[in-house]
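> here you go, sequence then predicted model.
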Amino acid sequence: MKVALVCPYSLSWPGGVQGHVLSLSTHLRDLGCDVRVIAPCDATPPSCEVISVGKSRSFDANGSIAHLALGPRPFLRVRHVLDAENFDLIHIHEPFQASASVFALLQSRDTPVLGTFHAAADELDHYRRLRFALEPLWRRITLHAAVSDAAADLARKYFGGEYRILPNGVEVEAFARAEAVARDASEFVVLFVGRLEPRKGCAELIEAWKTVEARVPEARLWIVGTGPQEPDLRRAAADAHLSSVDFLGALGTEELRARFKSADLFCSPAIEGESFGIVLLEAMAAGTPVLASDLPGYASVLRGGAGELFAAGSSEALAGSLTALAENSARLSALVDLGRARAAEFDWRILARDVLDVYEEMLTTGVGRSAA
């Protein structure tokens, strides 16, 4: 089976959709699929199976930054690749995101298309404004999917239909076998990983940390990531005279896994725009307990008590949860076991097989287009 995985975002920048596509492509190849990844790239493509449609430009999108390749050249590049490769199936991620995804959907012709929606929010501006223009594209998708119930709910709000849930995955073994970094064992280390932008909630975490540092003298906060809010966050920590906050910047894959492995607690305080929460799975796979805001996407990942939740956007609730967990080693130990079991359900080795089953279903039974 020859499959195209289409990603609208540049693979030269980190992101949840990019990571999903690259991991899925690796595991599909392990299962015998002939896979090509079609996406923008701003540097050398990460593997020989990646076909670049050109360099990207940055745009504001859903409270973050999207790196997209727009214009006639990427459009014609996608056309050339689809014509030359003769794929059996095209799997388009974020099918309504301008760039390679929309270009591939427009030129899919009679090739079956699986469209996977990733975004989650109360509403999405370009879905709302372009709804009637996008509806014909929605009907070009043979089978609609989403990475979570929250992502399916957003797409259904504007376009109706039914969505197969094909979730994000995690490289369980890689995180489980990561080597811990050297650190002071007497400290209680909390880890944050994410782009430093308002929707990720790091400002609320800094505010909460004022209480945590006062109540838990041995507490230390590791902040991993960069972004437009970084100067303000550094200033807020300095103005509050917080001596236990370390800004670590962007880390490579192995060092990031080591930080996950080394922390006593992982905290994801996002306030909006999270459809799933891959970082929660990564922490749990590494054996680190999770505390997260109660967004629907996060709550679905932490189902069954796999992690602790607090009220999104409330620095007071966050401070209370952090201090309570710092003082409850038995609860932390229980969360480790629950989290590992939950992460195992999202092992890419399992999920890629599920995706391949969907491909085979589409090709052998001729799954029809979902009704609007």
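Yep, that arrived. Residues are numbered from 1 along each chain as shown.

> only C-alpha atoms for contact and neighbour calcs from this point on.
Noted.

> what sits against the nearest residue to residue 50 once chain neighbours are set aside?
Nearest residue to residue 50 in three dimensions, chain neighbours excluded: residue 37, at 4.6 Å (C-alpha to C-alpha, 6 or more residues apart in numbering). Contacts for residue 37 (C-alpha atoms under 8 Å, 6 or more residues apart in numbering) come out as 4-7, 21-22, 25, 49-51.

> want to compare, so here's the second one:
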Amino acid sequence: ALEKISARIAVSEYARRTLVEHLGGDAVVIPNGVDVDFFARAEPKTAWQGGTLGFIGRIDEPRKGLPVLMKALPAILAARPETRLLVAGRGDEEEAVASLPGAMRERVEFLGMVSDEDKARLLRSVDVYVAPNTGGESFGIILVEALSAGAPV
């Protein structure tokens, strides 16, 4: 099947190198596209505004870095006790907050899987989008989406 492919693309230089390393040949880098206006025009949700950090990603995927954020959350809450964290994505919510002291767990709200519209609304609503990614991903498109929504990253 690979012999029938006449051209290859990769979303980043990292993805291109991985492709070349494992499959041979070469690829042209064409980054993922983002509909910037979709995120920029999203209507913020009042309930998600005010002292809010946002995180979107698979809860139990180590590369997304939620454990890194949970480890930092006590220091964040010590400095800014009114802060809350909204987490959108699938995974074991109880395991995600297991390292937090009980009183701090109520500062974390899990939204589960959200629609594209709610993802854009979330990114337009938060004060800061937190990206504790640990590496190993070819392209963090959520970063472009957050910036498109006007969220500091």
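Right, received. Where do you want to start? It should be emphasised that the depicted structure is a prediction, and the values quoted were computed from it without experimental measurement.

> TM-score for this pair?
Scored by TM-score structural alignment, normalised by the length of structure 2, the superposition of the two chains gives a TM-score of 0.88; 151 aligned residues with a C-alpha RMSD of 1.8 Å.

> most neighbours, which of the contacts of residue 37 of structure 1?
For those, the largest neighbour count, defined by other C-alpha atoms under 10 Å, is 30 neighbours, found at residue 6.

> surely that residue meets residue 91?
Yes. Taking contacts as C-alpha atoms under 8 Å, residue 6 of structure 1 lies within contact range of residue 91: 6.2 Å.

> look up how far residue 89 of structure 1 lies from the aligned partner of residue 6 of structure 2 in structure 1.
Superposed on structure 1 with TM-score structural alignment, residue 6 of structure 2 falls opposite residue 142. Separation of residue 142 of structure 1 from residue 89 of structure 1 (C-alpha to C-alpha, to the nearest Å): 10 Å.

> the longest helix anywhere in structure 1: which residues count as buried?
Using DSSP state H to define each element, structure 1 has its longest helix at helix 348-365. For helix 348-365 of structure 1, a neighbour-count test (16 or more other C-alpha atoms under 10 Å) marks 348-349, 351-353, 355-356, 358-359, 362 as buried.

> now do the SS call for the aligned residue in structure 1 for residue 136 of structure 2.
Aligning on TM-score structural alignment places residue 136 of structure 2 opposite residue 273 in structure 1. What DSSP: H, G, I helix; E, B strand; the rest coil gives for residue 273 of structure 1 is coil.

> residue range for the longest helix of structure 1 in structure 2?
Taking TM-score structural alignment, helix 348-365 of structure 1 hits no residues over in structure 2.

> helices or strands up against that helix?
Identification of packing neighbours for helix 348-365 of structure 1 by 3 or more C-alpha pairs under 8 Å, 6 or more residues apart in numbering; DSSP states H and E yields helix 16-30.

> where do the strands sit along the stretch 251-372 of structure 1?
Secondary structure of the stretch 251-372 of structure 1 (DSSP state E, counting those that start in this stretch): strands at 265-268, 290-293, 308-310.

> any idea how far the shortest one is from the chain center?
Pointing back at strand 308-310 of structure 1 there. Remark: strand 308-310 of structure 1 is offset 19 Å from the chain centroid, using C-alpha atoms, centre = their mean, to the nearest Å.

> so what's residue 82 of structure 2 closest to, chain neighbours aside?
Nearest non-adjacent residue to residue 82 of structure 2 (C-alpha to C-alpha, 6+ apart): residue 51, at 6.4 Å.

> wait, what's in contact with the equivalent of the one you found over in structure 1?
With TM-score structural alignment as the criterion, the equivalent of residue 51 of structure 2 in structure 1 is residue 188. For residue 188 of structure 1, the contacting residues are 218-220, 263-264, 326, by C-alpha under 8 Å, 6+ apart.

> compare these with structure 2 and list the overlap.
Mapping these onto structure 2 (both residues aligned by TM-score structural alignment, their matches' C-alpha atoms under 8 Å) leaves 218-220, 263-264 still in contact.

> does residue 114 of structure 1 touch residue 140 like I think?
No. Using C-alpha under 8 Å, residue 114 of structure 1 makes no contact with residue 140, being 9.7 Å away.

> higher neighbour count, those two?
residue 114 (25 against 21).

> in structure 2, what stretch matches the helix or strand encompassing that one?
Element membership for residue 114 of structure 1 (DSSP states H and E) is strand 113-117. Matched against structure 2 by TM-score structural alignment, strand 113-117 of structure 1 finds no partner residues.

> chain center to that strand, what's the gap?
Mean-position distance between strand 113-117 of structure 1 and its chain equals 16 Å (C-alpha atoms, centre = their mean).

> next SSE after it?
Downstream of strand 113-117 of structure 1, the next assigned helix or strand under DSSP H and E is helix 125-129.

> which residues sit against that following helix?
134, 158.

> number of residues surrounding the nearest residue to residue 135 of structure 1 once chain neighbours are set aside?
Nearest non-adjacent residue to residue 135 of structure 1, counting by C-alpha to C-alpha, 6+ apart: residue 159, 6.7 Å away. Using other C-alpha under 10 Å, the number of residues around residue 159 of structure 1 comes to 18.

> tell me how far the residue nearest to the spatial centre of structure 2 lies from residue 146 of structure 2.
The centroid of structure 2 falls nearest to residue 56 when counting by C-alpha atoms, centre = their mean (3.9 Å). To residue 146 of structure 2, residue 56 of structure 2 is 10 Å away according to C-alpha to C-alpha.

> please apply the same query to residue 53 of structure 2.
Residue 53 of structure 2 sits 12 Å away from residue 146 of structure 2, going by C-alpha to C-alpha.
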